[in-house]
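>>> attaching a predicted model along with its sequence, questions to come.
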Amino acid sequence: MGHTVAVRDLDNLTSWHSEWRGVRVVILGLGVSGFAAADTLLELGAGVLVVAANAGELRREMLDVIGGRFVEHSGSEVIPKQLDEFDAELVIVSPGFGLDHPLIAWAQGRGIPIWGDIELAWRLRDKVGAPAEWIAVTGTNGKTTTVQLTTHLLVAGGLRAVPAGNIGVPVLDAIRDPQGFDVIVVELSSFQLHWMPRSGPGAMAPLASVCLNIADDHLDWHGSRAAYVDAKATVYANTKLACVYNRADAATTRMVEDAEVQEGCRAIGFGLDTPGPSDLGMVDDIIIDRAFLEDRHNSALELTTHGELAAAGLASPHMIANVLAAAALARSAGVAAPTISSALSTFRIDRHRTEIVVTSGGVLWVNDSKATNSHAADASLRSYDSVVWIVGGLLKGVDISDLVAGHASRLRGVVVIGLNREPVVEAFARHAPQVPVFEVDATETGDVMPQAVKAAARIALNGDTVLMAPAAASMDQFTDYADRGTRFAEAVNDYLEGGADDDDPAPASPATGAP
């Protein structure tokens, strides 16, 4: 039996003040962004049907109160009859909804347009008057820190700025804030960018944009590295003033070279080496801006020093790269160099990102639970000379062999966590057989970190760093990376306060021998 969707020109829906009333919208997912989409569209008078595998009781109750409908769908091939009866004109997909999900196939098969929450927010950004400028930030690693840094610098420069997207508030909430903003700094995942058009009425046109770096991640979702890189490259499309890129990452350079941008937009490079004109970089231990000044061919501006960054906990190489990127974005928005310098001294990094838990007995314990992929773990490992590494979790289809081989010389020992530890153990057996490897085979979430900490404490010597940088997602055993990091920190403090008992049974099984 044929199915027809009522025809409505969605291209005309480019403003909060467009005619949204009566538009029938299916929203896939009822997480933070899904609920924000439902709340926004119901405020506009659209008809909303939310479909999700599960949803918290509070959100379901709130959805009911504001006038939305909810249908549970487990992800099976069977499409709920309520969807066909609803006769949707538009689908809004939450980030992370797999491309192979039956509901995506259902929408595509019926020719129903699919938008992400970012496209919806871009179209509606004029609710409270003149729209805020957007600064768009993506990359495999460092997004959250860079968004926080950029927002901090913008606020120091007197601008009303807010971090949004995957960090802070959903973009749909930010554009509806009655006070309004001058700038919204938007953290964008590859999932969100996949659904963003590069042209047409829904295409984002940021004031400035950056892809911080590219490494293999989410390949299981995108299907290939090429598709992942292509999604990330969308961040640069239509940029107005500054496409900021990483000089040390050829992929980001190519993205900027290939980007269709607005007339007058500049390419601004950043890196830990000496900057050329239109770049930010380092000369000795001084952070230099050669991009945002009149005579950039013959002079430069000092923004800060390595020593000043060290005092703020920002002196590791990957953190300096984040500082350079954020400074470039803030400078593009008009923040003065002296303001950048003073504001950097008052910034503090987020929890679970190379967060020092404690130093005890000459051993430094570091929580980098936010290192959810190999690229992030690589940056973290490079910051320390002798490491007991806690690694493992949901690898997302990524082979960590290169990471293991590259850091074998700095590893005192390894503690492997996660439900599927075999790929990690095998990587060490192949590429670093001399490194002692212990497995934590706990099945209960509450037992994982206490056992991992005990194992690490047995291995670590004076001068070592016990680094929890899992190079993997957390959802196989934990709620999220924050839960994993919090449990690690608690386990460290509990272990050190309780004291080690030499008669304790071995907390983990040695996989390749004992230290």
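Perfect, thanks for sending it.
>>> make it CA atoms for all contacts and neighbour counts henceforth
Fine.
>>> do you know how far the most centrally placed residue in the chain is from Leu411?
With the centre of the chain defined as its mean C-alpha position, the nearest residue by C-alpha atoms, centre = their mean is Lys143, 5.1 Å away. Shown here: Lys143 relative to Leu411, a distance of 27 Å by C-alpha to C-alpha, to the nearest Å.
>>> second structure for comparison follows:
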Amino acid sequence: MSAPLDPSYEPFGGVRDLTHRDADWSGLRVLVVGLGVSGFAAADALLERGAVVSVVSPDTNDAIADRARILEVLGARVVAGEPLADAAPVNTDLVVTSPGVPPTNPLLVACADAGIPVWGEVELAWRMRSREGAAPWLTVTGTNGKTTCVTMLESILQTAGLRATAAGNVGLPILEAVLHPEPYDVLAVELSTFQLHWSRSISAHSAVCLNVAPDHVDWHGSYDEYRRMKGRIYEHAQVACVYNVQDPQTEQLVRDADVVEGCRAVGFTLGLPARSMVGVVEDVLADRAFVEQRQTSAAELCEVSDLAVDGAAPAPHYVADALAAAALARSFGVAPAAVRDGLRAYHPQPHRVQAVATFDDVRYVDDSKATNPPAARASLTAYDHVVWVGGGQLKGADVDDLVREVAPRLRGAVLIGVDQQQIADALARHAPDVPVRQLASTDTEVMDDVLREAHALAQPGDVVLLAPAAASKDMFPSYEARGDAFAAAVRRLAEGAAGSST
């Protein structure tokens, strides 16, 4: 269905010409879809520039209601809590959609059929940069590790004395960062495939795709399309396309990208770096990409021990994230000493391989952010003996390969969530001797039972690891809430253990 046109409609002349914040946005008729943080920021920025803004949100809650009231005072028309229509309002010039709305949504399909441009908030942010002197973007995507990499990069850039922040899919909403009254020197931008799908114009200074594995196939329609959207991070890159040597798919995405003439391909590897790579040489992170004599020498960036987390040696995927962050920083001219100091100063984000407690000689680790099998694999293979806490919404993912690979490390498994039986069946096939405890309760208080079962299975020196390999919303509002529940249950168990020993 096409969006209807009023006979007196005069199209806004030049959506394509809206390439910077000082362009003439006044009179542009915009439909903003979604009223989360990014939708609010988009509507606010457009209203400030004189656009005529309508906002629709199928969801409603207290936060959305507050945002709606503010936007209505500013002049927007807001409809929240009603299903999305299957056509845009009459005479709409532009749709700005939130990343969670899939392209198959009837409203967005109708807009495409009617020839109405659809942007995401990231595309809008790129087009609202200053005409001159805008902060360059260093962009990061990947199935796993995005937030760790981009916040490592933020730490490095700030340590180098640059005014920098992490933005996009983490940290500041990208529009707030772009329009900040005190301009940034550079932005570390995390981008999901949801955001990349709606982006066309971004020309990053340098970009990295950390890895690609099946995820969000339900949103994208196929793995090939999901992978293609990951590759969009490299389009129009100016200085460096950083890829993962251990994941050849990422190198192919670089080969397929249309980049600015002179942009280089730079690999990162956990092995010895060849020319135009960063890698590891005898426990030293080394740069053979951004040094003048890279044919015969390398610059020392830091030691692997500088990446220790809570005194423990870093997992391989954590080292890989650090190498990718270092490569992006080096592409921007950051000195090796600042890379080292920034990585030393970095503290991992919550719920990402986060140590919670150690008692009875057993470590308890929260990696609730491991919401798909590849992320869980990275955590599980970092430890020799693990009691695995897993389960939730698998989103159609297959866990057979994961279970087959990690089976020798498993001391036991405690499973929760709607798709736990799929994991239990895989364990029965590939790890029949591993004791499995299944908990049917969907009450969030089930974590106390989870920890009691896990504690009973663990032996001295083991790790009890929450690495669900699944999304959380069958039981918890978010992966953060799931991790918080795990950590709180660990602390209660530790207090009980301490009390029984006195």
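Yep, it's here. As the structure is a prediction and not an experimental result, all values here were calculated from the model.
>>> TM between them?
For this chain pair, the superposition-based TM-score is 0.94 by TM-score structural alignment, normalised by the length of structure 2; 491 aligned residues with a C-alpha RMSD of 1.9 Å.
>>> follow-up on the earlier one: aligned against structure 2, show me the partner of the residue nearest to the centre of structure 1.
Matched by TM-score structural alignment, Lys143 of structure 1 corresponds to Lys146 in structure 2.
>>> its match and Leu210 touch, don't they?
Yes - counting by C-alpha atoms under 8 Å, Leu210 is a contact partner of Lys146 of structure 2 at 7.3 Å.
>>> okay, and the common contacts of the two?
Here Lys146 of structure 2 and Leu210 share the contacting residues Val140, scored by C-alpha atoms under 8 Å, 6 or more residues apart in numbering.
>>> show me what Pro178 of structure 1 lines up with in structure 2.
Alignment note: Pro178 of structure 1 maps to Pro181 in structure 2; criterion TM-score structural alignment.
>>> so that match lies in a strand, does it not?
No - in this structure, Pro181 of structure 2 is coil, not part of a strand, as judged by DSSP: H, G, I helix; E, B strand; the rest coil.
>>> what's around it, how many residues?
By other C-alpha atoms under 10 Å, 8 other residues sit near Pro181 of structure 2.
>>> tell me how far it lies from Ser2 of structure 2.
Counting by C-alpha to C-alpha, the gap from Pro181 of structure 2 to Ser2 of structure 2 is 40 Å.
>>> do Ile233 of structure 2 as well
From Ile233 of structure 2 to Ser2 of structure 2 the distance is 31 Å (C-alpha to C-alpha).
>>> ok, these two, which is more surrounded?
Between Ile233 of structure 2 and Ser2, Ile233 has the larger neighbour count (other C-alpha under 10 Å), namely 32 against 16.
>>> the more buried one and Leu138 touch, don't they?
No - if you go by C-alpha under 8 Å, Ile233 of structure 2 and Leu138 don't touch, sitting 10.1 Å apart.
>>> what is in contact with the two at once?
Joint contacts of Ile233 of structure 2 and Leu138 (C-alpha under 8 Å, 6+ apart) are Ala207.
>>> could you check how far the residue nearest to Thr143 of structure 2 when sequence neighbours are not counted is from Ala337 of structure 2?
Nearest residue to Thr143 of structure 2, sequence neighbours excluded (C-alpha to C-alpha, 6 or more residues apart in numbering): Val212, at 5.3 Å. To Ala337 of structure 2, Val212 of structure 2 is 31 Å away according to C-alpha to C-alpha.
>>> more neighbours, these two?
Val212 (22 against 16).
>>> now which residue in structure 1 aligns to that one?
Checking TM-score structural alignment: Val212 of structure 2 goes with Ile214.
>>> just Gln459 of structure 2 next, same as before
Match for Gln459 of structure 2 (TM-score structural alignment): Leu461.
>>> which helix or strand contains its match?
Counting by DSSP states H and E, no helix or strand carries Leu461 of structure 1.
>>> okay, now it: neighbour count?
18.
>>> the residue nearest to it when sequence neighbours are not counted: how many residues sit nearby?
Excluding its sequence neighbours, the residue lying closest to Leu461 of structure 1 (C-alpha to C-alpha, 6+ apart) is Val363, at 6.7 Å. Residues near Val363 of structure 1, counting by other C-alpha under 10 Å, number 18.
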